[in-house]
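S.K.: A structural model of the following input is requested.
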Amino acid sequence: MNRMRLFSPAALAFTLLWTANSQCYSAETDLAAIKAEITKRHDEAVKRLQDWIGQVSIAAEDRGYPETAEYMAKLARDAGFQQATVINTDGKPGVFATLDAGAPKTVGLYFMYDVKQFDPSEWSSPPTEARIVDKPPLGKVMIGRGAVNQKGPEAAFLEALHAIRGAGKKMPVNLVLVAEGEEEIGSPHIPQLVRRPEVLAALKKCVGVFMPFAAQDLDGIVTVNLGSKGVIELELVSSGEKWGRGPAKDIHSSLKAMVDSPAWHLVKALNTLVSDDGNVIMIDNYPKPLPLSAEEKAMIEKVSKTRSEALAKKQFSVQHWINDLPWEQANERLESQPTVNIEGLVGGYTGPGGKTILPHRAVAKIDMRLAPDMKAADALAALKAHLAKRGFGDIEVNMTGGYDPTATSKDSALIQAQLATYKK
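M.R.: As a prediction, the model looks like this:
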């Protein structure tokens, strides 16, 4: 299987056609014309994506705003959306766009136009230049921050719209696009965006919301996602000043014999959150996830038999799953279990060599993944109460973003349209 085919603009165009009309009486004819248009516009499409990757927007670094929101709005207008508006929030701006084709059905689109931070020294090619290079065994690939997550898939969707219009075909559905610029920091202000009266009214007309996504492995196998875990992103901060027992400034490490350490205080607090191996959440009164249904277990079993465990381990650079679980059970755990993960630890001196200090402050950057039936607010409240009960009430809990989990029925119209596209 050609691993690029299913996530090409042609595949996305067919998804739109199928969503609009399950009979699909003219889809084959329309798709042939659209494919021809895609071929004609190939170089233009590649250049458009390269230019977009060059427009760097990193929320955590406050880099690229608000100009990248304006750029996102322009991309939408160029693709055929009649209106695309930048909407300010208390954080980074979002974009709201609509395409009215006079169709009986309306589909929502979720885009993110921000990307993760990057260290250029870790890249084989400059991450903002989107160079096309040979990458065995894939052939020619584009390397750039956002090429996969998420500008590449989103650009493919927009190119499908360019091709449909260029082929002289009418859009079979209306579209409502909401794009945010803070997904990589936990979407702290997307509620402000989607609850704007004009945005909410448009979304209520949608049969569902689709997120273009690249989800093929090296064998070309596609996994269809039926939802997303929720997440809380936060910082735990231990400081001598707030604690009242450590130094209020960095002092010489020889004084550890008589002065408490905020860094060790944080380590001890972190140790209470999980089991000894770090794999089971031990937070008091933490919300419980829904157990997997028989149908969900059957789907996971099927996916586990279809996807290659060896390729997955190679992709993630791991040799073992948690507790040496077999492949199917590891996938069950992935789909059903909440997690507490340490993203990073910062405290004291981290440069070359040593520096004999007792740091006055230490920070743990944490993300907490939430499985279905869990609420972010409940998990956060449980964490704060747990720390206070265990004697760590002085540790600051600063939530920077987060949202609840979502789930979609496999029988929904959008999922069935997606499956029909892959099977075609």
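S.K.: alpha carbons only for contacts and neighbour counts from here, please
M.R.: Noted.
S.K.: wait, is G108 part of a helix?
M.R.: No. With DSSP: H, G, I helix; E, B strand; the rest coil as the criterion, G108 is strand rather than part of a helix.
S.K.: where's it relative to V318, distance?
M.R.: Distance, G108 to V318, by Cα to Cα, to the nearest Å: 37 Å.
S.K.: please give me the structure for this one as well, since I'd like to look at both together:
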Amino acid sequence: MKRILAGTALALALIATGPAMAKPGDPGREKVVAAIKSDHDASIERLRKWIALPTIANMGINHREGAEYMRQLALDAGFQQAKVIATDGVPGVFATLDAGAKDTLAIYFMYDVKHYDPAEWSSPPLEGKIVDRPGEGKALIGRGAVNQKGPETAFLTALRAFRTAGVKLPVNLVFVAEGEEEIASPHFAQVVNQPEVRAALEKAVGIIIPSASQSVDGQVTLLLGAKGAVELQLISSGEKWGRGPNKDIHSSLMANVDSPAWHLIKALNTLVADDGHTPAIDGWFENVKPLTARQKELIAADVAAGNEADEMKVLVIKHWYKDEDYLTASYRLAEQPTVNIQGLVSGYMGPGGKTVLPGRAEAKIDLRLVPDMTKDEAVSKLKSHLAKRGFGDIEVNVSGGYGPNQTDENSPLIKAEQATLADAKIPATLSARSAGSWPGVVFTGPPLHLPAGQFGGGRGGGAHAPDEWLLIDSSNPKVLGFDGQAILYADFLYEVARTAKAKR
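M.R.: This is a model prediction of the structure:
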């Protein structure tokens, strides 16, 4: 009975906010939609199997296996050729689908996920258990459910439906995937810069990363960019410093021996102002491009359509920085580059105490960058800042990173996204950029200069956290379930072809 009710709710959702009826020039759409719906159970099982094979870049888990699995998923979805691209790190995947169309769309996937602690989850993180989500429907719980294997599976489901239905794709596709997004994509440029890959991407009208981006109210924010990210470790050691111990020693010696841990803390304290928040690295804001009047207008419209209380609830917070109002905090989120401490590691970390003076201390740092900052600039300024203050001995180990990306709201890609959502009667706003990051700059920057965006319907949450989830069957008529997500992608492909044709 519950399954019947869930199916009824999903049907209502598709009527109320689901992808629209076929337009002239959308041949075979009804067959594609039927194929998506009939493939529901098999699609969810494919998602479960993918979740069961996590690629975790920073732990060396399933590098080759994950790449090969991604390659096979692309072939199974209809790509005519797919190959694993070796890099100096985790491999990438490149695939193409020639539909004989006049226009080409590029697709970016990540097949890696964040690590996890099973003890923190309500069900095994690799199981893909379906659970009730009160007020929303049924959700699948698993690492990678929303970030990004769930939305990516929905996109592949749409492609499979075209093939199953015997309907020709309206656009050609170029596909690139990486297994290091979660460690700031240190080698992804090696994939994109392969001559064969670059030549294929040059034909594209733009590139998207699939996402499940509806709010609890059903609204979608289309992002015109994203901050850049740099991941690094700052390491203070007696060995490099030339002071303090080279290994952990008895804590009583703190009276007459220097401490590498305190040395690191003193260095960290110079990176932000007295508020513990605002970056204070010398020259940090030198190349920061302020938000334009139009970008502020877009953010204000997005905030007006949003739900501050729901966002705070999801984040488990009660205040924005300095108790700023929602709009001011949203401007800051888009405009301000950041210096964040992800973690601090030093000495004894077990239960109780051990009375040691550590010989080494490490801070795990991420930097978020906005236009017109660059990765190289940020790292250079950080190193110079530390050296100037007597902390030149502290090692700066950069493990990955890239600059910010930005796309014109009037690009055909963004127009196609807007038109697809409008036809589906899904309310949508534009916003200047995401505070989160993805390596879109390798596409939007030279030499490709492609429009890039995140696109999709449906809903999920818990990325990087325990109990990550994706909505499968939606009881909320404003929000798409899994089938609705896949149908939306099919409609988007039709719309890309239509928009590109009008542009020619």
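S.K.: Need the TM-score from the superposition.
M.R.: Once superposed, chain against chain, the TM-score is 0.94 (TM-score structural alignment, normalised by the length of structure 1); 411 aligned residues with a Cα RMSD of 1.8 Å.
S.K.: quick one: which of G108 and V318 of structure 1 has more around it?
M.R.: Neighbour tally, G108 of structure 1 and V318, criterion other Cα atoms under 10 Å: the higher count belongs to G108, 20 against 10.
S.K.: so the longest helix anywhere in structure 1 matches what in structure 2?
M.R.: Identified as the longest helix of structure 1 according to DSSP state H is helix 151-166. With TM-score structural alignment applied, helix 151-166 of structure 1 matches the range 149-164 in structure 2.
S.K.: And the helix or strand hosting F492 of structure 2, what does it pack against?
M.R.: Secondary structure assignment for F492 of structure 2, by DSSP states H and E: helix 482-503. The contact analysis (3 or more Cα pairs under 8 Å, 6 or more residues apart in numbering; DSSP states H and E) places helix 482-503 of structure 2 against helix 29-38, helix 149-165, helix 412-423, strand 469-474.
S.K.: so can I have TSV of these showing distance to D76 of structure 2 and mean neighbour count?
M.R.: Shown next, in TSV, are those (distance: least, Cα to Cα, whole Å; neighbours: other Cα atoms under 10 Å):
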stretch	distance to D76 of structure 2	mean neighbour count
helix 29-38	15	19
helix 149-165	8	24
helix 412-423	26	22
strand 469-474	22	29
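S.K.: can you list these in TSV and add distance to S215 of structure 2?
M.R.: Output for these, formatted as TSV (distance: least, Cα to Cα, whole Å):
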stretch	distance to S215 of structure 2
helix 29-38	23
helix 149-165	15
helix 412-423	14
strand 469-474	12
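S.K.: coming back round to it: from the chain's centroid, how far away is the longest helix of structure 1?
M.R.: Helix 151-166 of structure 1 has its C-alpha centroid displaced from the chain centroid by 20 Å (Cα atoms, centre = their mean, to the nearest Å).
S.K.: And the strands in the stretch 201-350 of structure 2, which stretches?
M.R.: Per DSSP state E, counting those that start in this stretch, the stretch 201-350 of structure 2 carries strands over the ranges 204-210, 220-223, 225-226, 228-237, 249-250, 338-346.
S.K.: residues making contact with the match of helix 151-166 of structure 1?
M.R.: Stretch 149-164 of structure 2 is contacted from outside by 32-33, 35-36, 39, 43, 46-47, 50-51, 74, 76-78, 109-111, 144-145, 168-169, 210-212, 456, 470, 482-483, 485-487, 489-490, using Cα atoms under 8 Å, 6 or more residues apart in numbering.
S.K.: again, only using 7 Å
M.R.: By Cα atoms under 7 Å, 6 or more residues apart in numbering, the residues outside stretch 149-164 of structure 2 that reach it are 32, 35-36, 43, 47, 77-78, 109, 144, 168-169, 210-212, 470, 482, 485-487, 489-490.
S.K.: now stretch 386-393 of structure 2
M.R.: By Cα under 7 Å, 6+ apart, stretch 386-393 of structure 2 touches K240, W241, A267.
S.K.: Check which residues of it are buried.
M.R.: Using 16 or more other Cα atoms under 10 Å as the burial criterion, the residues of stretch 386-393 of structure 2 that qualify are L386, F391, G392, D393.
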